[in-house]
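> sequence unknown, structure follows:
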């Protein structure tokens, strides 16, 4: 592996969400809410829990919960295996919630894109914008 290939890139998307961290945390950790903004899943907010995210496009992401700090930090692996190993993705998604006067500052970071994975990196940049727009719609619905 060349040195440049060992360096990875990170997608970061930040949003100001007009809801308290507790409400945002529910949307990030309850399976029926995750499905409404992200993908079908069998998520549980328990460190070490392995789960799948199933995309409408037919792909399955293999994930494992890495960090659970209620109302503050959630991270999990986000791994995609492809028949062409060049498209395999091993990454980590981290959500960081910071209370603000108007609600919550949400920071989503997906780390682990190899330099050769320009298409996956670009797809993640666009994809997370759409996922987080969906998340804001879910949060806006009455409970």
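Thanks, I have it. All values derive from a computational prediction rather than experimental measurement. Numbers count the residues shown, from 1 in each chain.

> when you work out contacts or count neighbours from here on, use the C-alpha atoms and nothing else.
Will do.

> now the most centrally placed residue in the chain: how far from residue 64?
A centroid search over the chain (Cα atoms, centre = their mean) returns residue 93, at 4.6 Å, as the residue closest to the centre. Computed with Cα to Cα, to the nearest Å, the distance linking residue 93 and residue 64 is 10 Å.

> please enumerate the shared neighbours of those two.
When contacts are counted by Cα atoms under 8 Å, 6 or more residues apart in numbering, residue 93 and residue 64 are jointly contacted by 76-78.

> from the residues you listed, which is closest to residue 87?
residue 78 (13.3 Å; Cα to Cα).

> structure B:
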């Protein structure tokens, strides 16, 4: 996976990690804070209370064979002033495509010059 497959956002928040954690885990708060599209389902896949949280996002895309999947990870770090350093990483769940394949087709040989 390359850096092009993920989006990272970082900022300092004027709230302790416990309060940010509640905003990310209490459903009523999450809905108000996250403002996700109506056609998106989320499931919690990993968490370390008040430190990190990962959700799997499944977004229905018109014309696609199935939903697009991605992972959104929130990392919370307590700051000396009592606030939180907040890092959000959104990455695609699509596996990288291999350069070689086992699919039948014409053989391609490369020759050193």
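Structure's in. What do you need? Values in this document were obtained by computation on a predicted structure and should not be read as measured data.

> drop the TM-score for these two in here.
TM-score for the superposed pair, counting by TM-score structural alignment, normalised by the length of the second structure: 0.70. Supporting figures: 92 aligned residues with a Cα RMSD of 2.4 Å.

> if we can go back for a sec, aligned partner of the residue nearest to the centre of the first structure in the second structure?
For residue 93 of the first structure, the equivalent position in the second structure is taken to be residue 72, counting by TM-score structural alignment.

> then residue 19 of the first structure?
When the second structure is aligned by TM-score structural alignment, residue 19 of the first structure is paired with residue 15.

> assign that match to helix, strand or coil.
Taking DSSP: H, G, I helix; E, B strand; the rest coil as the rule, one finds residue 15 of the second structure in the coil state.

> you'd agree it is up against residue 80?
No. Using Cα atoms under 8 Å, residue 15 of the second structure makes no contact with residue 80, being 11.8 Å away.

> who has more neighbours out of the two?
More neighbours surround residue 15 than the other of residue 15 of the second structure and residue 80, with 15 against 7 (other Cα atoms under 10 Å).

> for the second structure, what spans make up the strands?
Per DSSP state E, the second structure carries strands over the ranges 6-13, 40-48, 52-59, 68-78, 84-92.

> can I get those in TSV with distance to residue 22 of the second structure?
Compiled in TSV, the strands of the second structure are given as follows (distance: least, Cα to Cα, whole Å):
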stretch	distance to residue 22 of the second structure
strand 6-13	14
strand 40-48	13
strand 52-59	11
strand 68-78	12
strand 84-92	13
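
> for residue 19 of the second structure, which of these is the nearest?
When the strands of the second structure are ranked by distance to residue 19 of the second structure, counting by Cα to Cα, first place goes to strand 84-92 at 9.4 Å.

> in the second structure, what stretch matches stretch 73-83 of the first structure?
By TM-score structural alignment, stretch 73-83 of the first structure lines up with residues 52-62 in the second structure.

> can you pull the buried residues of the matching stretch?
By neighbour count with 16 or more other Cα atoms under 10 Å, stretch 52-62 of the second structure contains the buried residues 52-60.

> quick one: contacts of that stretch?
When contacts are taken as Cα under 8 Å, 6+ apart, the neighbours of stretch 52-62 of the second structure outside the stretch itself are 39-47, 66-76.

> check stretch 81-93 of the second structure too.
Residues from elsewhere that reach stretch 81-93 of the second structure (Cα under 8 Å, 6+ apart): 5-17, 20, 69-79.

> 10 Å - rerun?
The set of residues external to stretch 81-93 of the second structure that reach it, using Cα atoms under 10 Å, 6 or more residues apart in numbering, is 1-20, 51-58, 68-79.

> pretty sure residue 66 of the first structure sits against residue 93.
Yes. Under the criterion of Cα atoms under 10 Å, residue 66 of the first structure lies in contact with residue 93, with a separation of 9.5 Å.
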